[in-house]
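1. no FASTA, just this:
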């Protein structure tokens, strides 16, 4: 079984200047590797976050495919490692890996939980943005709650958050001032379970990720449906969050890497490649 995992073959296809490029990758002990002949080696830390990126998706998700294409188009060897998000943050902020993705925008004032006394933006530099998704509060259908614009009625609530996530500057400021209590979870599926079990009043995240995390879980269909029926999006959404690559300042050529990533993002946007990756999506259908 281990040999099957190590020999897993992956294909990423992208277009530049009207030419099709197909890259074969494989899972190794050092992550999912593409363009292995290049000596410009990049190690990336990420998380399972369907439908954007996940080892459970048939092609690992559009953000996985997009990231491989962006970096390989500039000649880099790509090694993508999946971890719980808090560990991914730690590895990149400590300089043990080179890129953290997909990341939300990081405010210049945001402190690092990993390197005490440092701001996150002292440890990481953000690429230009690419497409992301909505960030919303979710509640139980029988829980009466209307969101106030200034978030004032979050005071005294118990809210579930994923450990290590940025949310919105406004929400995180209220959270840091301890106006409400938080319960930390390792991922979105655990958050939904906390909400449905009435351990928390609200949870925060991308609604698409909550839905996909339930559908791609190992739960029975009956339990999946119970969780799906047990959550409701609070309107309006808090924010549309773009996604970013966060590059470690510890990477020796971080400035060149940043320039290469930003140029590739621009080229893919102008050529329509970015939209094509999103349209193709995970390339998977749910079997429920």
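-> Nice, thanks for sending it over. Bear in mind the structure is a predicted one, so any value in this text is a computation, not a measurement. Numbering: from 1, shown residues only.
2. Only C-alpha atoms from now on, for both contacts and neighbour counts.
-> Fine.
3. Would you check how far apart residue 165 and residue 102 are?
-> When C-alpha to C-alpha, to the nearest Å is applied, the distance between residue 165 and residue 102 equals 11 Å.
4. Between the two, point out the one with more neighbours.
-> The neighbour count for residue 165 versus residue 102, taken as other C-alpha atoms under 10 Å, is higher for residue 102 (22 against 15).
5. Am I right that the more buried one sits in a strand?
-> Yes: with DSSP: H, G, I helix; E, B strand; the rest coil as the criterion, residue 102 is located in a strand.
6. I'd say it and residue 242 touch.
-> No: under the criterion of C-alpha atoms under 8 Å, residue 102 makes no contact with residue 242, lying 9.3 Å away.
7. Show me the helices in the stretch 101-250 of the chain, by range?
-> Read by DSSP state H, counting those that start in this stretch, the stretch 101-250 of the chain holds these helices, from start to end of the chain: 120-123, 169-176, 188-196, 207-215, 221-229.
8. Of all those, which one comes closest to residue 28?
-> Each of the helices of the stretch 101-250 of the chain was scored for nearness to residue 28 using C-alpha to C-alpha, and the closest is helix 207-215 (25.0 Å).
9. which residues in the chain form strands?
-> Taking DSSP state E as the test, the strands found in the chain are 9-16, 19-28, 31-34, 41-46, 77-82, 99-103, 124-126, 130-139, 158-162, 181-185, 202-205, 232-233, 239-248.
10. Which of those sits closest to residue 276?
-> With distances scored as C-alpha to C-alpha, the stretch of the strands of the chain nearest to residue 276 is strand 9-16 (9.2 Å).
11. Use this one as the comparison:
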């Protein structure tokens, strides 16, 4: 009986230990979006390196699972999901998520053919062009508003790579893309032959801040606060700069 009680106590303590370890591990979803995130990238990408460093300084761990973007967002929004958020994301108005402090930024622009550049001064000028966008990506408020109201012609695809190919083939006039993402993708073997034909438009749409979107629950807000405390204690720019340079 004594031995049985000892074994039971050991099992209980072990279970408590596992529970504590699990509570100290934040689970998030992400996508393949180099150089910011990707399972095969150095440190899984610049954004994930920042997030992991911020949690580490607070004594916690980060576990990231990678999915196509729409699924990554959906999984993070489900009430019973183990995932408490997703990233990297641009800020947008929502009741489903609360956002961390900025984990970095990236210039959002238009990839175009060098031979046929897009000419515009005001965002409304883009209405005369057909733009490629990625399904469920947030762009800029002004551009997304025009897309929603139907005044901006667009074609939605599932990846930046697809949009790059469509621009190069002349099937669309330009596509919305993060400048760092474009530079990374054009250095990869499948898209290298297109690099000579393409460029970023001379005018940037916006310099967008990147965030973690935490589910808007007590637990999500608790982790958001923990994360922000850790973020304030690390050098975000240095972490990002070193990884972007290494990915180049």
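-> Structure's in. What do you need? Only a predicted model underlies this, so the values are computations on that prediction, with no experimental measurement involved.
12. ok, back up a step: for the helices of the stretch 101-250 of the first structure, which one sits closest to residue 84 of the first structure?
-> For residue 84 of the first structure, the closest of the helices of the stretch 101-250 of the first structure is helix 188-196, at 11.1 Å, according to C-alpha to C-alpha.
13. And the contacts of that closest one?
-> For helix 188-196 of the first structure, the external contacting residues (C-alpha atoms under 8 Å, 6 or more residues apart in numbering) are 139-140, 160-162, 185, 200-203, 205, 209-210, 213-214, 217, 227, 230-231.
14. how close does the residue nearest the centre of the first structure get to residue 63 of the first structure?
-> The residue lying closest to the centre of the first structure (C-alpha atoms, centre = their mean) is residue 102, at 4.1 Å. Note on residue 102 of the first structure: its distance to residue 63 of the first structure, by C-alpha to C-alpha, is 8 Å.
15. quick revisit: map the residue nearest to the centre of the first structure onto the second structure.
-> With TM-score structural alignment as the criterion, residue 102 of the first structure lines up with residue 88 in the second structure.
16. related to what we said a few turns ago, quick one, which of the strands of the first structure gets closest to residue 284 of the first structure.
-> Evaluated over the strands of the first structure, closeness to residue 284 of the first structure peaks at strand 9-16, with 14.4 Å, by C-alpha to C-alpha.
17. Can you give me the stretch of the second structure that the closest one aligns onto?
-> Following TM-score structural alignment, the aligned partner range for strand 9-16 of the first structure in the second structure is empty.
18. Check what contacts that strand and list those residues.
-> By C-alpha under 8 Å, 6+ apart, the residues outside strand 9-16 of the first structure that reach it are 20-27, 59, 65, 68-69, 268, 271, 273.
19. Buried ones only from these, please, as a ChimeraX command.
-> To isolate the buried members of the contacts of strand 9-16 of the first structure in ChimeraX, using 16 or more other C-alpha atoms under 10 Å:
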select :25,26,27,59,65,68,69,268,273
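20. Tell me which two of the contacts of strand 9-16 of the first structure sit farthest apart.
-> Between any two of the contacts of strand 9-16 of the first structure (C-alpha to C-alpha), the greatest distance is 29.5 Å, for 27 and 271.
21. and residue 262 of the first structure, how far is that from residue 98 of the first structure?
-> Following C-alpha to C-alpha, the distance that separates residue 262 of the first structure from residue 98 of the first structure is 16 Å.
22. just residue 57 of the first structure next, same as before
-> Per C-alpha to C-alpha, residue 57 of the first structure is found 24 Å from residue 98 of the first structure.
23. Equivalent analysis for residue 286 of the first structure, please.
-> Note on residue 286 of the first structure: its distance to residue 98 of the first structure, by C-alpha to C-alpha, is 33 Å.
24. more crowded one of those two?
-> It is residue 98, of residue 286 of the first structure and residue 98, that has more neighbours when counted by other C-alpha under 10 Å, with 24 against 8.
25. rewinding a little: just the buried residues from the contacts of helix 188-196 of the first structure, in PyMOL please.
-> Taking 16+ other C-alpha under 10 Å as the burial criterion, the selection of buried members of those in PyMOL is written as:
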select buried, resi 139+140+160+161+162+185+200+201+202+203+205+209+210+213+214+227+230+231
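26. What lies in contact with stretch 239-252 of the first structure?
-> The set of residues external to stretch 239-252 of the first structure that reach it, using C-alpha under 8 Å, 6+ apart, is 92-95, 97-105, 122-136, 168, 254, 258.
27. Just the buried residues of the residues you listed.
-> The neighbour-count test (16+ other C-alpha under 10 Å) marks 92-95, 97-105, 123-130, 132-133, 135-136, 168, 254, 258 as buried among the contacts of stretch 239-252 of the first structure.
28. quick one, what contacts the alignment partner in the second structure of residue 135 of the first structure?
-> Under the alignment defined by TM-score structural alignment, residue 135 of the first structure is paired with residue 108 of the second structure. Counting by C-alpha under 8 Å, 6+ apart, residue 108 of the second structure touches 176-179, 204-208.
29. In CSV: those residues, plus distance to residue 36 of the second structure.
-> Shown next, in CSV, are these (distance: C-alpha to C-alpha, whole Å):
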residue, distance to residue 36 of the second structure
176, 17
177, 13
178, 10
179, 12
204, 19
205, 19
206, 17
207, 15
208, 13
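30. So which of the residues you listed is the closest to residue 22 of the second structure?
-> Compare each of the contacts of residue 108 of the second structure with residue 22 of the second structure using C-alpha to C-alpha and the shortest gap goes to residue 208, at 32.8 Å.
31. Distance from the chain centre to stretch 109-129 of the second structure, please.
-> With C-alpha atoms, centre = their mean, to the nearest Å as the basis, the distance from the averaged C-alpha position of stretch 109-129 of the second structure to the chain average is 25 Å.
32. Can you give me the buried ones in that stretch?
-> Of the residues in stretch 109-129 of the second structure, those buried under the neighbour-count criterion (16+ other C-alpha under 10 Å) are 109-113, 117-118, 126-127, 129.
33. how close does the equivalent of residue 132 of the second structure over in the first structure sit to residue 9 of the first structure?
-> In the first structure, the residue paired with residue 132 of the second structure is residue 160, using TM-score structural alignment. Distance, residue 160 of the first structure to residue 9 of the first structure, by C-alpha to C-alpha: 37 Å.
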